[in-house]
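Participant: could you work out the structure for the sequence below:
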Amino acid sequence: MGTITLITGGARSGKSMLALKLALPYQRKFFVATGEALDDEMTARIEFHRTTRPQDFQTVEAPVNVVAALEKLGKSADLVVLDCLTLWISNLMHRHGMDDGPVLEEADQLASALTDAPFACIVVTDEVGSGIVPTDHAESRRFRDLLGWTNQKIATVADQVLLMVAGYPLKVK
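Facilitator: Here you go, the predicted structure:
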């Protein structure tokens, strides 16, 4: 079994850059990307990540089927960077509609897959529960809750949890 590192923090706090830095010593590296280019802004973000990612990574696009992507990698990887849970939960919400059950089941399945993985995993997510409660928008509150619960599930199985603040990691676990 490999180690699991969860990196959380706010937007543009340096989470993805830290994940790439922590990946440096590994040989066979995979990047599981959950983003989908649904508009021009997301297309630009994805392109930025692609161009700043070291070329020794093999990229797997998995906007929804993250668990299957991890299981498929099997023993071909030394390290997988999963970036990010935030977009994954958003994608799952769109797939499953207003039913939270399947989203949380997939989060449980991801926690199990990470625990069983024969490679090291670095998981990137956003910490969205520290701000103002979005009282005017039920879907935003639902997203915040689903991501928060998913982050807790992954943090529980993680060997290490890091919180990024202004480009600096703080060890949480």
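Participant: hey, let's count contacts and neighbours off CA atoms from now on
Facilitator: Fine.
Participant: what is the neighbour count of the residue nearest to residue 133 when sequence neighbours are not counted?
Facilitator: Counting by Cα to Cα, 6 or more residues apart in numbering, residue 133 lies nearest to residue 141, which is 6.9 Å off, once chain neighbours are set aside. Using other Cα atoms under 10 Å, residue 141 is surrounded by 15 other residues.
Participant: any idea which element residue 141 lies in?
Facilitator: helix 138-157 (DSSP states H and E).
Participant: contacts for the helix or strand just after that helix next, please.
Facilitator: Next along the chain after helix 138-157, taking DSSP H and E as the criterion, comes strand 160-165. With Cα atoms under 8 Å, 6 or more residues apart in numbering as the test, strand 160-165 has contacts from 4-10, 13-15, 155, 169-173.
Participant: let's see this one next, to set against the first:
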Amino acid sequence: MSGDIILVLGGVRSGKSRHAEGLVTARPAPWIYVATAEAWDEEMRARIHRHREDRGPGWTTVEEPLDLPDVLERVAVAGTAVLVDCLTLWLSNLMGAERDVATETARLLDALDRVAGTVVFVSNEVGLGIVPDNALARRFRDDAGRLHQAVAARAQRVVFVVAGLPMVLKG
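Facilitator: Okay, here's the model as predicted:
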């Protein structure tokens, strides 16, 4: 019963979220926005508020920093289009909560096998820069790369966005 899975990768301010939103709004409503960010400071609260306003009406927002697989199984039902923004924030939340990333990734992949709606993932490609100078950052980069590979393998479509230009890598 797998739904349509799309992965949209790109750097910071590459246009990946805008592209992903367009993929979702090209489908019939309902549109569900699964936000993995947590507002730890005033700047992040303002950023989250601005993103909500930019999306406009028609979206239902679900905030879930950790239990993404459970949320997807609940909301990604037939006839829905779900945008998850973003996988790298979800990964950093998992690491901060000291959850086992491999286990949580496996749970996410299992959930993708059971969703019936369209799910569009947004994620930051962090593996194109220099090797980080500390173990935590290297672990994050490595875990993000493995997460992206696993989701890309399940996705029917993978898009890499650079300077607002989408490049289709798969599908």
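Participant: overlay them and tell me the TM-score.
Facilitator: Between these two chains, after superposing, the TM-score reads 0.93 (TM-score structural alignment, normalised by the length of structure 2); 168 aligned residues with a Cα RMSD of 1.4 Å.
Participant: wait, doesn't residue 121 of structure 2 sit right on residue 7?
Facilitator: Yes - if you go by Cα atoms under 8 Å, residue 121 of structure 2 and residue 7 touch, sitting 4.8 Å apart.
Participant: if we can go back for a sec, drop anything exposed from the contacts of strand 160-165 of structure 1.
Facilitator: Using 16 or more other Cα atoms under 10 Å as the burial test, those include 4, 5, 6, 7, 8, 9, 10, 13, 14, 15, 155, 169 as buried.
Participant: from residue 79 of structure 1, how far off is the second one?
Facilitator: Think residue 5 of structure 1. Separation of residue 5 of structure 1 from residue 79 of structure 1 (Cα to Cα, to the nearest Å): 11 Å.
Participant: quickly list what's touching both of these two.
Facilitator: 121, 122.
Participant: packing partners for the one helix or strand residue 7 of structure 1 maps to?
Facilitator: Assigned by DSSP H and E, residue 7 of structure 1 belongs to strand 4-9. In terms of contacts (3 or more Cα pairs under 8 Å, 6 or more residues apart in numbering; DSSP states H and E), strand 4-9 of structure 1 is packed against helix 15-23, strand 120-124, helix 138-157, strand 160-165.
Participant: repeat that with 7 Å
Facilitator: When contacts are defined as 3 or more Cα pairs under 7 Å, 6 or more residues apart in numbering; DSSP states H and E, strand 4-9 of structure 1 packs onto helix 15-23, strand 120-124, strand 160-165.
Participant: what's residue 30 of structure 1 aligned with over in structure 2?
Facilitator: Under the alignment by TM-score structural alignment, residue 30 of structure 1 pairs with residue 32 in structure 2.
Participant: where's its match relative to residue 77 of structure 2, distance?
Facilitator: 11 Å.
Participant: quick one: the aligned partner of residue 57 of structure 1 in structure 2 from residue 97 of structure 2, how far?
Facilitator: Taking TM-score structural alignment for the superposition, residue 57 of structure 1 sits opposite residue 59 in structure 2. Counting by Cα to Cα, the gap from residue 59 of structure 2 to residue 97 of structure 2 is 28 Å.
Participant: and the helix holding residue 141 of structure 1, which stretch of structure 2?
Facilitator: Going by TM-score structural alignment: helix 138-157 of structure 1 matches residues 135-154.
Participant: show me the contact partners of the matching stretch.
Facilitator: Residues outside stretch 135-154 of structure 2 that contact it (Cα atoms under 7 Å, 6 or more residues apart in numbering): 7, 88, 105, 126, 127, 131, 132, 158.
Participant: for the spatially most central residue of structure 1, which residues are in contact?
Facilitator: Residue closest to the mean C-alpha point of structure 1, counted by Cα atoms, centre = their mean, is residue 84 at 2.7 Å. Counting by Cα under 7 Å, 6+ apart, residue 84 of structure 1 touches 33, 34, 123, 124, 125.
Participant: that one corresponds to which position in structure 2?
Facilitator: Match for residue 84 of structure 1 (TM-score structural alignment): residue 86.
Participant: find the nearest non-adjacent residue to the counterpart of residue 167 of structure 1 in structure 2, please.
Facilitator: Mapped onto structure 2 by TM-score structural alignment, residue 167 of structure 1 lines up with residue 164. Nearest residue to residue 164 of structure 2, sequence neighbours excluded (Cα to Cα, 6+ apart): residue 15, at 4.5 Å.
Participant: so what's that neighbour up against?
Facilitator: Contacts of residue 15 of structure 2 (Cα under 7 Å, 6+ apart): 161, 163, 164.
Participant: do I have it right that the second one meets residue 12?
Facilitator: I take that to be residue 163 of structure 2. No - using Cα atoms under 7 Å, residue 163 of structure 2 makes no contact with residue 12, being 9.8 Å away.
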